[in-house]
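Asks: compute the structure for the input listed below.
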Amino acid sequence: MRPAEKREHFRRRRPYGITASRGCELMSLPCSTFYDAAPVAASPDDVVTRMRAICDEFECYGYRRLGAALRHQGIVVNGKRLRRLMREHDLQPKRRRRPIFKNLTKGLVVARPNRHTGGLDDAPGLIIAPERLAA
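Replies: Reported below is the predicted structural model:
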């Protein structure tokens, strides 16, 4: 008999007066197995439906965060299976793009530090040498 079958048998037929720990000891079953919730067997279609709902709400979630969200809902899915289902159903996360900033100080000659002259378009914190201002 598998541990899950033993657990269900003991839950259904536990006589009055026998504690859970004593019953587990008699059936040679760890107490953690008795108190552990049985995993939910979900069909692949149900898993994909839930994955789509999560990916619609959080479009940057990868397979690890998606797996954590599914576990939070009570569905345990293997990471390899998650990656395969995401690839097959085109649920790949959007890549986060970092902004590219212009280098405002490129080619500038600094006369002295921690001074600013010029408008807001110039690099803050710099004094631009007079020969650069004439250009």
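
Asks: C-alpha only now, for contacts and for neighbours.
Replies: Fine.

Asks: in the lengthiest helix in the chain, which residues are buried?
Replies: Longest helix of the chain, by residue count under DSSP state H: helix 44-57. Buried residues in helix 44-57, counting neighbours by 16 or more other CA atoms under 10 Å, are found at 47-48, 50-52, 54-55.

Asks: and for comparison, fold this next one:
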Amino acid sequence: MLVSPELKITVARQCELLSVERSGLYYKPVPKVDDTVMMNRIYDIWYKSPCFGYRRVTKVLRREGMRVNRKKVKRLMDLMGLKAIFPGPKTLLKGEHHKIYDYALRHLKCNTQ
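Replies: Below is the predicted model:
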């Protein structure tokens, strides 16, 4: 109740008189959680195994008993600038024992009808 109960005014009427929404009357804000402990633990896991991405870091945290979502771990890793180290594609590397052949059909003209 916004005013004393002796007045016998409904909650909807009280909110209307005070220009307050009823949903805002019952709203209790959720306090922000401090993520520094989780961020420190994520950094420790990543430092020991830099090839771990956010999914494997999430699995390690869950094994340790933390209730954590993979999206939160990804957001925190992005915030800290941590990325998994993994080998990239090796499609453009020339090997010592591979000969480079000329494209034999380069000068051929095809007439399609």
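
Asks: next, the TM-score between them, please.
Replies: The TM-score (TM-score structural alignment, normalised by the length of the second structure) is 0.51; 67 aligned residues with a CA RMSD of 2.3 Å.

Asks: about what we covered before: what residues in the second structure pair up with the longest helix of the first structure?
Replies: The alignment of helix 44-57 of the first structure onto the second structure (TM-score structural alignment) covers residues 35-48.

Asks: Lys67 of the second structure pairs with which position in the first structure?
Replies: Just to correct that, residue 67 of the second structure is Arg rather than Lys. Under TM-score structural alignment, Arg67 of the second structure pairs with Val76 in the first structure.

Asks: so how far is Glu8 of the first structure from the spatially most central residue of the first structure?
Replies: Note on the first structure: the residue nearest the mean C-alpha position is Arg65, at 1.9 Å, using CA atoms, centre = their mean. With distances taken as CA to CA, to the nearest Å, Arg65 of the first structure is found 32 Å from Glu8 of the first structure.

Asks: Arg63 of the second structure: neighbouring residues, count only.
Replies: Arg63 of the second structure has 10 neighbours, counted by other CA atoms under 10 Å.

Asks: ok, the one 5 residues further on next?
Replies: Residues contacting Val68 of the second structure under the criterion other CA under 10 Å number 13.

Asks: can I assume it is in contact with Lys59?
Replies: No. Val68 of the second structure lies out of contact with Lys59 (CA atoms under 8 Å); the separation is 9.1 Å.

Asks: joint contacts of these two?
Replies: Counting by CA atoms under 8 Å, 6 or more residues apart in numbering, Val68 of the second structure and Lys59 have no contacts in common.

Asks: returning to that earlier point: can you give me the neighbour number for the match of Arg67 of the second structure?
Replies: Counted with other CA under 10 Å, Val76 of the first structure comes out at 17.

Asks: how close does it sit to Arg83 of the first structure?
Replies: 14 Å.
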